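> predicted model and sequence follow; I will ask about them next.
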Amino acid sequence: MIKNFLFLCITLMLLAAPYGKGEAAGITTYEKFIVPSYWTEHNPDGDKIVLNAAAVEAFNKKVVAASPSVYEMANYPKQVAGKNVAAYVGNYTDLSEDMYREGKLVSDNYKNILRAQTNAAAIPAEVTVRYGVTVRRTNVRNLPTGEGLFYYASDRNFDALQETALDPSEAVAILHTSANGYFYYVQAYNYRGWVSKFDVAETDRSTWLRYAAPKSFLTVVDRDYTLKADGEQVFFQQGSRLQMSDKKDSTYTVKIPVRTKDGKLQEDKVVLSRNASLNEGYLPYTTNNLIRGAFKFYGSVYGWGGLRNSVDCSSFISNVYRTVGIFLPRNADKQETSAGIHKKMGNMSSAQRANVVKGLTPGSTLHMDGHVMFYLGSSNDTPYAIHSLGSHYTGGTRHSTMQVVVSDLNLQKSSGNTYLNELTTCVTFR
């Protein structure tokens, strides 16, 4: 299934190149529509609190209950059955198909090396959880390697082993180690996979809990934020949380996790100027705050699985909602079935579908097979969304977009169906 999806994305990208960058049907660059102010000004209830802090906390518990991929990390078990960890580790990309590395066909010997690196035979009957904190943005991999594998020799965008990316200061449960000792298999709050051990610092449970369930923290509310700690530029994406230890009229002091040479956690205190990129705690959960957060990514490059320090369609949604304290599943299909108010499209006509969408609260998500969009509102009776778009069809011509765009729902699939007619579910997270 993933191969078919990647084939579609890559084919669209390659075939679109000769047609240039002219605006395709459905995507708008109308100056009023590509800034948040238009949508917030036309959102009469946009500044009303959707859920207060207590209700946000209660909703997150509903997300955990409805979504097997999401964990309340502070309650993560101290021991996990080895058979479960073995099942996690063994759930990797089908290596029986042709794959390419740096444009060259990967040998069966190389694939066998990757399989052996999962070190599955070393998993004990009962795994005692170790506790780690990410010290820099790190890629979560399907197999214990940092090298990209692709289904097509020409592809450089859709790494088949890339699952997602974790920001610094993320609490992870360490469940297993690769055969060469260079990768940890970890569980984060909404994903699990292999990360470089050099991006994780181990610590005791009580320290780890400060990161798993922080009490005093700053939230990154801009698209991203970079600071210097321990001589390194540390990149945080929207929705990341920084441990706050002190504040003054014009500055914050934060604790940034650092990995010592022996792999242990050390905290570097960094003084930051107060600025609009950082918010003390979460933003109030209002739909206008969501809209403003979404537009921080407008024009950003599409980043499959968080590559390019950017977002794909579902991490875009996840990041925006993290700023108001809502922690959603990572992938679009999991977000579609998570907690919230669901509007199923079923066999509705185009007019009925449009009426459902136009009746949604801005910030609701619009789901179709393999894609999710953030609903902005309607103009001239036409609904619009902002989304991280890989590719699409218009008038039988394939287009590569690879960008966060604003569009109506007249974009087309390869079948000729519009996105409106491909919608399966709309979800309002409340």
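Here it is on my side, so go on.
> could you use CA atoms for every contact and neighbour count after this?
Fine.
> please enumerate the helices of this protein.
Taking DSSP state H as the criterion, the chain carries its helices at 2-16, 36-41, 53-66, 82-89, 108-117, 205-212, 287-295, 313-322, 332-336, 350-358, 419-422.
> in the chain, which residue is closest to the centre?
In the chain, the residue lying closest to the centroid (Cα atoms, centre = their mean) is Ser315, at 2.2 Å.
> now that one. Nearest residue, chain neighbours left out?
The shortest distance from Ser315 to any non-neighbouring residue, by Cα to Cα, 6 or more residues apart in numbering, is to Arg330 (6.2 Å).
> how about Ala120: what's its closest non-neighbour residue?
Nearest residue to Ala120 in three dimensions, chain neighbours excluded: Ala86, at 6.1 Å (Cα to Cα, 6+ apart).
> neighbours around that neighbour, how many?
20 (other Cα atoms under 10 Å).
> my read: it touches Glu126, true?
No - Ala86 is beyond contact range of Glu126, at 10.7 Å (criterion: Cα atoms under 8 Å).
> dropping in the other structure now:
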Amino acid sequence: MFSHPRPLTALAAALLALSLGGCTPKMLRDTAAETPLPPLAGVEDLQRFPQTIDPYLIRLQERNATLPVQQGYESTYYKVWDDAYTPEALEEVKWPFDVYRPENAYGQNLQPLSQAWFYAMLREANWQAYGSTAGRAVALRRLDLRNFPTEKPLFRDPSVAGEGFPFDYLQNSTVFAGEPLYISHYSRSGAWAYVMTSYATGWVPVDRIAPVGRAEREVLRAQPLLGLLEDRMPIHSLRGRYMFEGYVGMVLPLQQKSAAQWRVDPAGHAGTAEIRREAAAPLPLTFTRENMRRVIAPMMQTKYGWGGLYGERDCSSTLRDIFAPFGLWLPRNSYKQSRLGKVISFEGLDDAAKLAKIAAEGRPFETLLYLKGHILLYLGVYDGEPAVLHTVWGVKTVDDEGNFGRHIIGKTVISSLRLGHELEGYSDEYSLLHKVESMNFVFEEEEE
């Protein structure tokens, strides 16, 4: 449910927060990656549809060779290190200061933010220096990309269903440790750097990034990329020093391989590291059932994280991380992901016709289903109905007087497009099925 930094898209993200959300029991503890999470009480789909990926994999059409769209991941991943890279225009990145204002802004204590606070943020942002640095760097750990140079949140009215926690509108996205960065400029205090990645931009603390010179960049870019296949995996140097945490979807330059280990040399970390052979694989993986199981199984433990907050995922980052080990680069926001490959519109179709079209033409594990502000992965027909994987905050409900509420789910689930249909206050008008607009095939080139 996350959107890319643009004024209109930011407003769409706000509208999305009003359409998917809620308030029901949450998981009390984590479980092992191989263990299915218990279903949430009162959500029929999460009991009817197995919450492990294995039962659905039989529907995946395996390919024993890589496709053209699985090549070239490196060029996009490293593009901010290109000599010819040009950052976006100032008006393209400064939009949060135009969109977020004190008229409807609340801080971490759920009290209104003052105009003085906004003035202080604008001063710290130091926009007159935009583009003055043109430095290259890497992230030293997983980083939040912030819309203002602060770790403090900005919420909309928390009394409105679908607003307040966890929708911190200053959270733009996240980057993994070792990701290439372009530094535009520094904040007035020098504590923050404004950076670009291959898919998003934002403010990061300067003590969590490291500069990378031209010679080191050339060495790193010449190495193949290794994709990680475990979540929250501690990465240590050869001397046993903790370096950072690894996640599915994260890639690192592969320096050397042995029978039991992969050796990586993440720039800026002052040392090489070794990763267990079964916990990673060189890009791109072939599109097989076993490889898809290796990628998705650990991700079924993901709790919902707006814009990647708290080391978790939202809907679009879940899909990015699923396809990264297969060498398929996805944009960050759900709308742009929905334009990838061949697109089939559902315009003019009623709900029954949409279900029939998805079942008849959808390709399991390579078809994305899009509705405004949300995106899902089609898994095939299960128990007579299309099954989808998605990371979702909750189900919108409405009472007899027209008041909206939320039934919180807050994690990655497998469901139908009628998720929550048995809940009190559920309305077909606000269902995933009714709002879904299109499907697209990510491995098929877009038709001219």
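Now that the structure is in, tell me what you want to look at. Owing to the predicted nature of the structure, the values given are computational and were not obtained by experimental measurement.
> re the thing from before, ranking the helices of the first structure by burial, who's on top?
Highest mean neighbour count of these: helix 313-322, a mean of 26 (counted as mean count of other Cα atoms under 10 Å).
> and that one, how far from the second structure on average?
Following the fit onto the second structure, the mean deviation recorded for helix 313-322 of the first structure is 0.5 Å by mean Cα distance after the TM-score superposition for the first structure.
> whereabouts in the second structure does that helix align?
Alignment of helix 313-322 of the first structure against the second structure: residues 315-324, by TM-score structural alignment.
> all strands for the stretch 101-250 of the second structure, in order.
135-139, 143-146, 171-175, 180-186, 192-196, 201-205, 209-211, 225-228, 233-236, 242-246 (DSSP state E, counting those that start in this stretch).
> nearest to Ala387 of the second structure, out of the ones you listed?
Closest to Ala387 of the second structure of the strands of the stretch 101-250 of the second structure, according to Cα to Cα: strand 225-228, at 26.3 Å.
> what sits up against the closest one?
For strand 225-228 of the second structure, contacts defined as Cα atoms under 8 Å, 6 or more residues apart in numbering pick out 74, 246-254, 279-283, 324-325.
> with stretch 340-352 of the first structure instead?
Arg353, Val356, Leu420, Asn421, Leu423, Thr424, Thr425, Cys426, Val427, Thr428, Phe429, Arg430.
> at 6 Å what do you get?
Residues outside stretch 340-352 of the first structure that contact it (Cα atoms under 6 Å, 6 or more residues apart in numbering): Thr424, Thr425, Cys426, Val427, Thr428, Phe429, Arg430.
> need the contact list for Arg259 of the first structure.
Counting by Cα under 6 Å, 6+ apart, Arg259 of the first structure has contacts Ala201, Leu265.
> a markdown table for the contacts of stretch 340-352 of the first structure, including distance to Gln117 of the first structure and neighbour count?
Below are those laid out as a markdown table (distance: Cα to Cα, whole Å; neighbours: other Cα atoms under 10 Å):
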| residue | distance to Gln117 of the first structure | neighbour count |
| --- | --- | --- |
| Thr424 | 39 | 18 |
| Thr425 | 40 | 19 |
| Cys426 | 41 | 24 |
| Val427 | 40 | 24 |
| Thr428 | 42 | 18 |
| Phe429 | 40 | 22 |
| Arg430 | 42 | 17 |
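> and stretch 302-319 of the second structure, end to end?
With Cα to Cα, to the nearest Å as the measure, stretch 302-319 of the second structure spans 12 Å from end to end.
> that stretch: how far from the chain's middle?
Relative to its chain's centre, stretch 302-319 of the second structure lies at 5 Å (Cα atoms, centre = their mean, to the nearest Å).
> so what's the residue count around Gly395 of the first structure?
Gly395 of the first structure has 12 nearby residues by other Cα under 10 Å.
> over to Phe97 of the second structure?
If you count neighbours by other Cα under 10 Å, Phe97 of the second structure ends up with 16.
> ok, and what's touching stretch 360-376 of the first structure?
Under the criterion Cα under 6 Å, 6+ apart, residues 287, 313, 332, 377, 384-387, 422-428 lie in contact with stretch 360-376 of the first structure.
> for the second structure, longest strand please?
Using DSSP state E, we find that the single longest strand of the second structure is strand 385-398.
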